[in-house]
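Q: Just a sequence and a predicted model for now, questions to come.
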Amino acid sequence: MTPRVYLVDDHAMVRSGVRAELGGAVDVVGEAADVAGAVEGIRATVPDVVLLDVHLPGGGGRAVLETLRAELPSVRWLALSVSDAAEDVIAVIRAGARGYVTKSISGPDLRDAVARVADGDVVFSPRLAGFVLDAFAATTPSAPQPEDPATDPGLDLLSAREREVMQLLARGYTYREIGSRLFISVKTVESHASNVLRKLQLSNRNELTRWAATNRLL
């Protein structure tokens, strides 16, 4: 099913460029340039995914999230910003965004990110995942941590290549980026990723990221 997407950015040329990059992979149901317009438009269309700029006239992307998140629980939010500052990333994720990518992202990777968020996954540009993990660790009640980072028996089931793929997945890299780094095809990455989740008895990348953080594998 084609995701229904709403674009929020205060620059018309950026919105036009994003729309062009997304192409037929999504159904763009509306767009807005400021907080008030975004709130009104998103309420009217109830999209699957909102592509949300962080810095907007009228209070920023966080204000849109805080206004609508509880009211529209089915809507998923993906921040798309020129900023890669830790404070921007953490603020919008705490407000309820399911991911954060920077505007340097390629068209294919943006389409992949939107599809994954629409499916309930979380997505971060690679270097931003650490900010989120640090914030999560700082706000989560302390729990007993394994003395040995390899004590989870599932880790022993992974091959050396699967461990490499697992760590890159947990850090937020896309399949294409992992393939490029490891010099393997995207299809091979997908196969390894499937094996990793099956062997570790995890359902998605979000669970994998938390598992890797708990076992100090990031």
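A: Yep, that arrived.
Q: rest of the way, CA atoms for contacts and neighbours
A: Noted.
Q: Okay, strands next: where are they in this structure?
A: Applying DSSP state E to the chain gives strands spanning 4-8, 27-32, 49-52, 76-81, 99-102, 123-124.
Q: Output those as CSV; include the columns distance to residue 113 and mean neighbour count.
A: Converted to CSV, the strands of the chain look like this (distance: least, CA to CA, whole Å; neighbours: other CA atoms under 10 Å):
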stretch, distance to residue 113, mean neighbour count
strand 4-8, 12, 26
strand 27-32, 15, 19
strand 49-52, 10, 27
strand 76-81, 8, 26
strand 99-102, 8, 25
strand 123-124, 6, 24
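Q: For the nearest residue to residue 176 once chain neighbours are set aside, give its distance to residue 132.
A: Using CA to CA, 6 or more residues apart in numbering and skipping the chain neighbours, the partner closest in space to residue 176 is residue 186 (5.6 Å). Distance, residue 186 to residue 132, by CA to CA, to the nearest Å: 26 Å.
Q: Residue 89 against residue 100, yeah?
A: Yes. Counting by CA atoms under 8 Å, residue 100 is a contact partner of residue 89 at 6.8 Å.
Q: Against that first model, consider the following:
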Amino acid sequence: MSELRVVVVDDHAMFRSGVRAELERLGTGRVQIVGEADDVPSAVQVIGEQRPDVVLLDVHMPGGGGPEVVRQLPATTYLALSVSDAAEDVIGVIRAGARGYVTKNISAAELIDAIERVAGGDAVFSPRLAGFVLDAFAGTIDVAQVDEDLDRLTEREREVMRLIARGYAYKEVAKELFISIKTVETHVSNVLRKLQLSSRHELTRWANDRRLI
């Protein structure tokens, strides 16, 4: 197999550097990084210029997120690579047209294998995530309702909601998202109001029922 040309799209420069370093260390003769981007407009530009075999695509980034990149350049092969394992993120980018979805705790060797597999036409998912996709297409998860509920929340409110539902204390959420505790409290209050919930316990159950955590 000839060397696969890869573009890395992620809004965290240190993560892109780490991926590049690992792929260059272990992927010699198999993959080559030909470009990077940190938001939707720059991703569309570099993908259009480089025409890579595979794009490693983060889900959340400025300009509309990974699904927007896929919608603008649907002929490209995409492998979502994200810290998020939330059902709506997985289903959203796959519905847009990505060929697979793996989380950022994947090893470099596994990532290279996943790149080669999607380039060859396979669909590749981290084991837990495959169930989300199967359930969505089988109708077990009401994707339309999940989308409608989440559309009421801002991007930041979604981030706060997931962390709170995973059991983070307000102080831990503030540290994770680089915001004040007061701001976290405001976001939680807004989330509960918009989703018509009355407590953190209800929020956790709501998020768990929809496989958002």
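A: Here it is on my side, so go on. Note that this is a predicted model, so its numbers are computed, not measured.
Q: Looking at structure 1, which helix is longest?
A: Using DSSP state H, we find that the single longest helix of structure 1 is helix 186-200.
Q: list the contacts for residue 32 of structure 1?
A: By CA atoms under 8 Å, 6 or more residues apart in numbering, the contact set of residue 32 of structure 1 is 7, 8, 9, 10, 38, 41.
Q: typed the wrong thing, it's residue 170 of structure 2
A: With CA under 8 Å, 6+ apart, residue 170 of structure 2 has these contacts: 164, 181, 184, 185.
Q: Out of those residues, name the ones that lie in helices.
A: 164, 181, 184, 185.
Q: Show me which pair in those is furthest apart.
A: 164 and 181 (12.5 Å; CA to CA).
Q: Relative to the whole chain's centre, how far out is stretch 34-53 of structure 2?
A: 17 Å (CA atoms, centre = their mean, to the nearest Å).
Q: In structure 1, which residue range corresponds to it?
A: Here stretch 34-53 of structure 2 aligns to structure 1 at residues 29-48, judged by TM-score structural alignment.
Q: How are the helices of structure 2 distributed by residue range?
A: 13-26, 40-50, 66-72, 87-96, 108-119, 127-138, 143-151, 155-165, 170-177, 181-195, 200-209.
Q: Just the buried residues of the longest one, please?
A: If I follow you right, that is helix 181-195 of structure 2. By neighbour count with 16 or more other CA atoms under 10 Å, helix 181-195 of structure 2 contains the buried residues 181, 184, 185, 187, 188, 189, 190, 191, 192.
Q: In structure 1, what stretch matches that helix?
A: So in structure 1, there is no equivalent range for helix 181-195 of structure 2, judged by TM-score structural alignment.
Q: any idea of the angle that helix forms with helix 155-165?
A: 90 degrees (axes from the mean of the first three to the mean of the last three CA atoms, to 10 degrees).
Q: hang on, isn't residue 62 of structure 1 packed against residue 92?
A: Yes. Residue 62 of structure 1 lies in contact with residue 92 (CA under 8 Å); the separation is 5.5 Å.
Q: which residues are in contact with both of those two?
A: residue 54.
Q: Looking at the buried residues of helix 181-195 of structure 2, which is nearest residue 16 of structure 2?
A: residue 184 (28.4 Å).
Q: most centrally placed residue in structure 2?
A: With distances taken as CA atoms, centre = their mean, residue 59 lies nearest the centre of structure 2, 3.2 Å away.
Q: Identify the residues contacting that one.
A: So residue 59 of structure 2 contacts 65, 66, 67, 80, 81, 82, 84, 89, 93 (CA under 8 Å, 6+ apart).
Q: quick revisit: any common contacting residues for residue 89 and residue 100 of structure 1?
A: With CA under 8 Å, 6+ apart, residue 89 of structure 1 and residue 100 have common neighbours residue 128.
Q: wait, what's in contact with residue 162 of structure 1?
A: Contacts of residue 162 of structure 1 by CA under 8 Å, 6+ apart are 192, 193, 195, 196.
Q: May I ask which of those residues has the most neighbours?
A: residue 196 (23 neighbours; other CA atoms under 10 Å).
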